[in-house]
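Peer 1: Give me coordinates for this.
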Amino acid sequence: MIGLTTYLERAQTGVWDLPAAFLPHAYFDAVVRAGGIAVLLPPQAVDDRVADRVLDTLDGLIVTGGKDVDPARYGAPAHPETDEPRRDRDAWEDALLRRAIDRELPFLGICRGAQVLNVALGGSLHQHLPELVGDRRYQLGGGAYSSAAVAVTPDTLLADVLEATPSLDVPVYHHQAIDRVADGLVVTATTADGVIEAVELPTVPFGIAVQWHPEVDSNDLRLFAALVDEAARYSAEHTARHSSRTRHPEPAR
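Peer 2: Below you'll find the model as predicted:
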């Protein structure tokens, strides 16, 4: 069971024009094709108790793409090009990620998801990459993905998942990126101009976040397959622990 966080935006369908929770089909299609069961997680009021109750039902978590993280969360004023904040989604995904890390639930961050992870752990973001790289090569606009060549760091979990592929071209659509890397995160992929395209959290069995959009490459399911495989192991281990506790209950005190 893989939970995927969703958008909460104004949407039009038929005669309706109203706020709606939704997620592009490519995300959950990739999960299903990789052998998982997709469960959508719309933004809502959250605290640790709510986050834990949600995660109790899941074997893995994907924090998906979307609008920019509120810069107030990392102590910065908003850049003119930064989106209006989606504070409900920021709080929802932050809580889910923190509790997932605490229980070592396998997780994958995608685009915004990589930024949420870095900010949740104390890092910061570049709010507008064109000011650093000189153009909009990482976000062409109009919903058109561009391609970026990334170098993958050897001897990392990401390198293992990608079968030691030293470099690859990936689909990108982002005008922000990780700036100050949070303590505990390891950079695992970068572009030639130094943009961070992937990080991982070595203190958990499976915690990867990529700045690119693997869901739009239907021919490469390696990240999703790795998450689903790790989620299956997580489920089996926790089922075994629960069964053991059921067979051998603690003595009455």
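
Peer 1: use CA for all of it now, contacts and neighbours both
Peer 2: Noted.

Peer 1: List the buried residues in the strand or helix carrying Ser235.
Peer 2: Using DSSP states H and E, Ser235 falls within helix 222-247. Using 16 or more other Cα atoms under 10 Å as the test for burial, helix 222-247 gives 222-232, 234-235.

Peer 1: cool, stretch 178-188 as well?
Peer 2: 178-179, 181-182, 185-188.

Peer 1: same deal with stretch 126-133?
Peer 2: Applying 16+ other Cα under 10 Å to stretch 126-133 flags 126-129 as buried.

Peer 1: In TSV: the buried residues of helix 222-247, plus distance to Ala51.
Peer 2: Formatted as TSV, those follow (distance: Cα to Cα, whole Å):
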residue	distance to Ala51
Arg222	27
Leu223	24
Phe224	22
Ala225	25
Ala226	24
Leu227	20
Val228	21
Asp229	23
Glu230	21
Ala231	18
Ala232	21
Tyr234	18
Ser235	18
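
Peer 1: Which of the three states applies to the residue positioned nearest the centre of the chain?
Peer 2: Centroid check for the chain by Cα atoms, centre = their mean gives Gly109 as the closest residue, at 1.5 Å. With DSSP: H, G, I helix; E, B strand; the rest coil as the basis, Gly109 sits in strand.

Peer 1: wait, doesn't it sit right on Glu93?
Peer 2: No: using Cα atoms under 8 Å, Gly109 makes no contact with Glu93, being 10.3 Å away.

Peer 1: Now the common contact residues for these two.
Peer 2: Val63 (Cα atoms under 8 Å, 6 or more residues apart in numbering).

Peer 1: other SSEs contacting the helix holding Ser235?
Peer 2: Under the contact criterion of 3 or more Cα pairs under 8 Å, 6 or more residues apart in numbering; DSSP states H and E, helix 222-247 touches helix 25-33, strand 60-63, helix 157-161.

Peer 1: Could you check the angle that helix makes with helix 25-33?
Peer 2: 60 degrees (axes from the mean of the first three to the mean of the last three Cα atoms, to 10 degrees).

Peer 1: To check against the first, give me the structure of this:
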Amino acid sequence: MSTTAQAGLPPVIGLSSYRVQADWGVWHAQADLLNSLYARSVEAAGAVAVLLPQHGDRAAGVVERLDGLIISGGSDVDPARYGADRHPQTQAARPERDAWELALLDRAAALGTPVLGICRGLQVMAVHAGGTLEQHLPDVVGHDQHSPGGDAYGWVPVVTAARSTVRALVGAELQVNCHHHQSVVAHPGLVATAHAADGTVEALEDPERPFWLGVQWHPEHGDDHGLFRGLAQAALRHREG
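Peer 2: Purely as a prediction, here's the structure:
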């Protein structure tokens, strides 16, 4: 579709998804899925959400059809991706998902496609940049407030950096809900633009790109949709630019 034909249409945002064993109706089978709060948040921001199941080596062609990209939350990144041995608390590796999301980021970086990383997505962005992760955050901070256990979300106060994209979208201070036991340590080329009180990196940005932002929390579970609006606006500019 030409740029002229796309004028007036909402931007299309791709969301990476899980491939897991699932149950629905009478079925028990492998499924490609994602919590519907992601799509609802994208839709509330005025964009169209499209789930991106793992497609092997087709990431380049997929990203070329998108106006923006979300690397969504999920299980731990394989520590082999950043040259580390597996911690006993690290979840089983999902190499196909790691490879798929890293390939999506490769193409998004080449095309200048706006990207928002959420929770695991932030960590994937850091690893994509050549960074490393802390595999079990309670070992470092001495508490489990970032992930209380089970399906419970933690509530953590976060301070954003002055003149950052994340501050422009969500403000200087906010309470965020989170569910992660890992965190970013090294993030070459990316700038940490939000932190929790215990020092945990809560947001990363690439200052050389128009919109390349990851957050450690789950904005789709909160009342604030500023991050999704920011992505949708950046996606529209990207398409029209």
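
Peer 1: I'd like the buried residues of stretch 126-133 of the first structure as JSON lines, with secondary structure and distance to Asp169 of the first structure appended.
Peer 2: Output for these, formatted as JSON lines (DSSP: H, G, I helix; E, B strand; the rest coil; distance: Cα to Cα, whole Å):
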{"residue": "His126", "secondary structure": "strand", "distance to Asp169 of the first structure": "22"}
{"residue": "Gln127", "secondary structure": "coil", "distance to Asp169 of the first structure": "23"}
{"residue": "His128", "secondary structure": "coil", "distance to Asp169 of the first structure": "22"}
{"residue": "Leu129", "secondary structure": "coil", "distance to Asp169 of the first structure": "19"}
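
Peer 1: Including distance to Gln211 of the first structure, could these go into TSV?
Peer 2: Listed next are those as TSV, based on distance: Cα to Cα, whole Å:
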residue	distance to Gln211 of the first structure
His126	13
Gln127	14
His128	14
Leu129	13
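
Peer 1: Nearest to Ser243 of the first structure, out of the residues you listed: which one, please.
Peer 2: His126 (47.0 Å; Cα to Cα).

Peer 1: The closest one -> the second structure?
Peer 2: Using TM-score structural alignment, the partner of His126 of the first structure in the second structure is Glu134.

Peer 1: try His174 of the first structure
Peer 2: By TM-score structural alignment, His174 of the first structure lines up with His180.

Peer 1: Quick check: its match touching Ser147?
Peer 2: Yes: His180 of the second structure lies in contact with Ser147 (Cα under 8 Å); the separation is 5.2 Å.

Peer 1: quick one: which of these two has more around it?
Peer 2: Applying other Cα atoms under 10 Å to His180 of the second structure and Ser147 shows that His180 carries more neighbours, namely 24 against 20.

Peer 1: and the equivalent of Gly226 of the second structure over in the first structure, how far is that from Glu215 of the first structure?
Peer 2: Counting by TM-score structural alignment, Gly226 of the second structure lines up with Arg222 in the first structure. Distance from Arg222 of the first structure to Glu215 of the first structure, counting by Cα to Cα, to the nearest Å: 10 Å.

Peer 1: Could you do Lys67 of the first structure as well?
Peer 2: In terms of Cα to Cα, Lys67 of the first structure sits 17 Å off from Glu215 of the first structure.

Peer 1: Between the two, which has more neighbouring residues?
Peer 2: Taking other Cα under 10 Å, Lys67 of the first structure and Glu215 do not tie; Glu215 has more neighbours (22 against 18).

Peer 1: contacting residues around that one?
Peer 2: 26-27, 30, 221.

Peer 1: repeat that with 7 Å
Peer 2: 26-27, 30 (Cα atoms under 7 Å, 6 or more residues apart in numbering).

Peer 1: likewise Gln211 of the first structure?
Peer 2: Contacts of Gln211 of the first structure by Cα under 7 Å, 6+ apart are 110-111, 114, 197-198.

Peer 1: Separate out the buried members of those residues.
Peer 2: If we count by 16+ other Cα under 10 Å, the contacts of Gln211 of the first structure have these buried: 110-111, 114, 197-198.

Peer 1: picking up where we left off before, among the buried residues of stretch 178-188 of the first structure, which lie within helices?
Peer 2: Among these, no residue falls in helices (DSSP state H).

Peer 1: Now render those residues as a markdown table, adding distance to Trp16 of the first structure.
Peer 2: Shown next, in a markdown table, are those (distance: Cα to Cα, whole Å):
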| residue | distance to Trp16 of the first structure |
| --- | --- |
| Ile178 | 37 |
| Asp179 | 40 |
| Val181 | 42 |
| Ala182 | 42 |
| Leu185 | 43 |
| Val186 | 44 |
| Val187 | 43 |
| Thr188 | 43 |
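
Peer 1: Closest to Thr13 of the first structure out of the residues you listed?
Peer 2: Using Cα to Cα, Ile178 is the member of these that lies nearest Thr13 of the first structure, at 34.5 Å.

Peer 1: sorry, back to before: if you map the contacts of Gln211 of the first structure onto the second structure, which are still there?
Peer 2: Contacts conserved in the second structure for those, using both residues aligned by TM-score structural alignment, their matches' Cα atoms under 7 Å: 110-111, 114, 197-198.
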